[in-house]
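Participant: this is a predicted model, with the sequence first.
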Amino acid sequence: MSWLPTLLTETPEDGYELAIKLSRMAVKKTQPDDAAREKMRADYAFNADSLTNVSQVVATNFQTIAQANNYWRD
């Protein structure tokens, strides 16, 4: 089974959790080395700009998921 079988979710909150997962998977697929990701975490964990950028990526992914779910209007 695929790690991403669908963009459809029951609720907006579930959609937001999926947006976070999409964002995290993008990082993991881009940098598959666990040790390298762990080492870099210290560089961005206390950097306000990096954390803001993460929020922007999650927001973009959430927008995609919301559209796929017809903004949960059904």
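Facilitator: Right, received. Where do you want to start? Numbers count the residues shown, from 1 in each chain.
Participant: CA atoms for contacts and neighbours, from now on please.
Facilitator: Will do.
Participant: list the contacts for A66?
Facilitator: P12, G15, W72 (CA atoms under 8 Å, 6 or more residues apart in numbering).
Participant: buried ones in the strand or helix carrying it, by neighbour count?
Facilitator: Assigned by DSSP states H and E, A66 belongs to helix 48-68. Of the residues in helix 48-68, V54, V57, V58, A59, N61, F62, Q63, I65, A66 count as buried by neighbour count, 16 or more other CA atoms under 10 Å.
Participant: take the one below as the second:
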Amino acid sequence: MVDSWLPSLLTETPEEGFALATKLARVGVKSTQPDAEVRERLRPQYAEDPNSLIASSQVIAINFQTIAAANAYWRD
């Protein structure tokens, strides 16, 4: 069996779910732009652009919604 970096969307707590949502967003960026040098070169442009930061937050929020649903919103 091949090891997976994402074996499950299940997490113990909402905080762990948020960390996973953030990781999913970061992996998505790496998948979209696999060249680390290009990502580093572009970072200063989006790091100070409010619209880019809001868009990044939206991606994390969408990922968190998915993870929360997978975890039944951490309810028993």
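Facilitator: Here it is on my side, so go on. It should be emphasised that the depicted structure is a prediction, and the values quoted were computed from it without experimental measurement.
Participant: please work out the TM-score for the two chains.
Facilitator: After superposition, the two chains reach a TM-score (TM-score structural alignment, normalised by the length of structure 1) of 0.98; 74 aligned residues with a CA RMSD of 0.4 Å.
Participant: what's the matching range in structure 2 for the helix holding A66 of structure 1?
Facilitator: Under TM-score structural alignment, the alignment places helix 48-68 of structure 1 onto residues 50-70 of structure 2.
Participant: have a look at how far, on average, the matching stretch is from structure 1.
Facilitator: Compared with structure 1 after fitting, stretch 50-70 of structure 2 has a mean deviation of 0.3 Å; criterion: mean CA distance after the TM-score superposition for structure 1.
Participant: among the contacts of A66 of structure 1, which are in helices?
Facilitator: Within those, residues falling in helices by DSSP state H are P12, G15.
Participant: tell me the SS of S2 of structure 1?
Facilitator: Recorded secondary structure, S2 of structure 1: coil (DSSP: H, G, I helix; E, B strand; the rest coil).
Participant: over to R43 of structure 2?
Facilitator: R43 of structure 2 is classified as helix under three-state DSSP.
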